[in-house]
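> Sharing a sequence plus its predicted fold:
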Amino acid sequence: MTMAYAEVIGDPISHSKSPMIHKFWLDQAGIAADYRATHVMPDRLAAHFSSRRADPLWRGSNVTIPHKQAVIPLLDRLDPAAEKIGAVNTVRPENGALVGYNTDFAGFLEPLQPLLARSHLFRMARMFGAGGAAKAIALALASQGFTIVVAARNLDQARALRASFGPDDSLIAPLSHFAEPTDFAWDDRSGVLDLVVNTTSLGMTGQPPLLVDFSHVPPGAVVYDIVYSPLETPLLAEAQARGHQVINGLAMLIGQAAEAFALFFGQPAPRDHDADLRRMLTA
């Protein structure tokens, strides 16, 4: 039996948890459709989308490394957020046109919504990393009124990232700065929302840890790591041991997938069983 389908494409792709998430939601919603992982090498990207454009059963593709920028010239238009971010992680057909979206922006913000619903005197984010998903995250934070310090190994990359939402060389720093202790005396942080965000791959399975001395982390700061393998990175483990609220990468993964699911299948992702989904993803 033929049925509608969506997919995730990348090179490599076998590690992706997207099929598990979308198939769970399809089953929960009672939608007769499929979601699959498709290995697409860079030299086959144009041919892949040419083929998909002609397939009436195709509902769209999530796009992962290394195709998030390379796919853009193959599309007919971009959603305004994707255009500003300069990267696409979701493509769908719309009246014969291929349209690119970026769901990382909304996916990153989703687990922060209870905090963002409150009023604050000041919002400050210390963001580690300036590549990959960093631009979507920085623009998301800027949209919520955060002052953002960007720390990266490559200062030119950090400077270019800051230029995309507000040039300020006083708000960039080498990543190594945060690995060394500081004797900074924190002032009263009541009324302040402090956020520490890791957007790098440091701490991921097979990668060295992100080195952060917690003298740089304000009291009461929320620590958010977008890495989801392992679920508890060394950064989050130390933050939790020190009493900080933590958010792991699974929250963003599920949040951005929910945005894509609605684009592909025309209805919201069924979120009543998120706890079951999380248990399945971490089994």
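Cool, got the structure.
> CA only for contacts and neighbour counts going forward, please
OK.
> my read: Gly60 touches Ala97, true?
No: applying C-alpha atoms under 8 Å, one finds Gly60 not in contact with Ala97, separated by 11.5 Å.
> more crowded one of those two?
Gly60 (28 against 12; other C-alpha atoms under 10 Å).
> So which residues of the stretch 101-250 of the chain form helices?
Along the stretch 101-250 of the chain, the segments classed as helices by DSSP state H, counting those that start in this stretch run 104-109, 113-116, 134-143, 155-163, 234-241, 249-265.
> this is the other structure I want to compare:
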Amino acid sequence: MTDHPRIPLAGVIGSPIAHSRSPALHGFWLKRYGIKGHYVPLDIAQADLAEALRMLPKMGFVGANVTIPHKETVLRLADVVTDRAALIGAANTLIFRKDGKIHADNTDGAGFIANLRQHAPNWNPQAGPAAVFGAGGAARAVVAALIEVGVPEIRLANRTRTRAEVFRSDFGAKVTVHDWIHAGDMLEGAATVVNTTALGMTGKPDFRIPLDALAPGTLATDIVYTPLKTQFLIEAEEAGATVVDGLGMLLHQAAPGFERWFGQRPEVDEATRKAVLGA
């Protein structure tokens, strides 16, 4: 009897998870590179998460992506946590190691920067301050990444100011907190503008902050990708900004996990975007 190698399995853990584009993305890459492997949606309740993480490696899983509401919880359940995942306070990528340990990382910030570099190659993070709307988990990944690439100042506004204040204590003096009611003022002289809130997303309230102070040539990006071109991006483009939609962040944050699990660095290109948009 010949020994058959196990087919590597990976997936995305969340609840709910049926809406996720990740299975379409990883499925496209698996097919493109002719890899025998599978990537599946895993709807796992909070109460079952610890047990599931112990079971998945025994079932042939080599890793998983993690999304809402488990990104913070998995940090407590992992054996090894990268510095950036610890700083962000959330993980989106798990590797089930051969020694039985669970390795947790956060690739959201790296995906965010890779998306900007791909679609706005002339962007210079050191050219001036960044204005960031929102102070949730995604904002933590974005702010950590912006500081890492040399943005001199992060201007942050959140509807609940206290959440933004936490950023200042966690990320240091580069972060300045602004009241939500005056958030439009943060755009004065900003070189990079980022919406990390769900405002403007399909089915959510509109993004209503005035963009009058936005200078032509500023880079504006939204991490929302449904719709692909949000009202925020439409208005920013009308004001002369260079705009980058949020889909590329999803694609680029997925690449490191795919490489670790399946042994192939995937290319993020137009065909990849089309495959995910068609999902």
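Done, it's in. Everything quoted here is computed from the prediction, not taken from an experiment.
> Just name the most buried of the helices of the stretch 101-250 of the first structure.
helix 104-109 (a mean of 24; mean count of other C-alpha atoms under 10 Å).
> Which residue numbers in the second structure does that helix align to?
Aligned by TM-score structural alignment, helix 104-109 of the first structure falls on residues 108-113 of the second structure.
> related to what we said a few turns ago, for Val227 of the first structure, find the nearest of the helices of the stretch 101-250 of the first structure.
Closest approach to Val227 of the first structure among these is made by helix 249-265 (4.7 Å; C-alpha to C-alpha).
> so how far does that closest one sit from its counterpart in the second structure?
Between helix 249-265 of the first structure and the corresponding residues of the second structure, superposition yields a mean separation of 1.0 Å, by mean C-alpha distance after the TM-score superposition for the first structure.
> chain center to the next helix or strand after that helix, what's the gap?
As assigned by DSSP states H and E, the chain's next helix or strand after helix 249-265 of the first structure is helix 274-282. The chain centroid and the centroid of helix 274-282 of the first structure are separated by 18 Å under C-alpha atoms, centre = their mean, to the nearest Å.
> residues in the second structure matched by stretch 260-267 of the first structure, start to end?
Going by TM-score structural alignment, stretch 260-267 of the first structure sits over residues 257-264 in the second structure.
> So what would you say the end-to-end distance of stretch 35-51 of the first structure is?
Start-to-end span of stretch 35-51 of the first structure (C-alpha to C-alpha, to the nearest Å) is 17 Å.
> Give the buried residues for that stretch.
35-38, 40, 45, 49 (16 or more other C-alpha atoms under 10 Å).
> can you check stretch 72-91 of the second structure too?
Applying 16+ other C-alpha under 10 Å to stretch 72-91 of the second structure flags 72-75, 77-78, 81, 84-85, 88-91 as buried.
> returning to what we had before: let's have the buried residues of stretch 35-51 of the first structure in a markdown table, adding secondary structure and distance to Ala262 of the first structure.
Below are the buried residues of stretch 35-51 of the first structure laid out as a markdown table (DSSP: H, G, I helix; E, B strand; the rest coil; distance: C-alpha to C-alpha, whole Å):
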| residue | secondary structure | distance to Ala262 of the first structure |
| --- | --- | --- |
| Tyr35 | strand | 13 |
| Arg36 | strand | 16 |
| Ala37 | strand | 18 |
| Thr38 | strand | 20 |
| Val40 | coil | 24 |
| Leu45 | helix | 24 |
| Phe49 | helix | 21 |
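> how about those residues in CSV, adding distance to Ala241 of the first structure?
Converted to CSV, the buried residues of stretch 35-51 of the first structure look like this (distance: C-alpha to C-alpha, whole Å):
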residue, distance to Ala241 of the first structure
Tyr35, 38
Arg36, 38
Ala37, 37
Thr38, 40
Val40, 41
Leu45, 45
Phe49, 47
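> and of these, the nearest to Ala158 of the first structure?
Leu45 (29.1 Å).
> Alignment lookup: that closest one to the second structure.
By TM-score structural alignment, Leu45 of the first structure lines up with Leu49.
> and if you look at Leu211 of the first structure?
Match for Leu211 of the first structure (TM-score structural alignment): Arg208.
> can you give me the strands for the stretch 101-250 of the second structure?
Secondary structure of the stretch 101-250 of the second structure (DSSP state E, counting those that start in this stretch): strands at 102-105, 130-133, 154-157, 175-178, 192-195, 219-222, 242-244.
> Rebuild these as CSV, extending it with mean neighbour count and distance to Trp123 of the second structure.
CSV is the format used below for the strands of the stretch 101-250 of the second structure (neighbours: other C-alpha atoms under 10 Å; distance: least, C-alpha to C-alpha, whole Å):
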stretch, mean neighbour count, distance to Trp123 of the second structure
strand 102-105, 24, 26
strand 130-133, 28, 12
strand 154-157, 25, 16
strand 175-178, 20, 21
strand 192-195, 24, 9
strand 219-222, 27, 7
strand 242-244, 22, 9
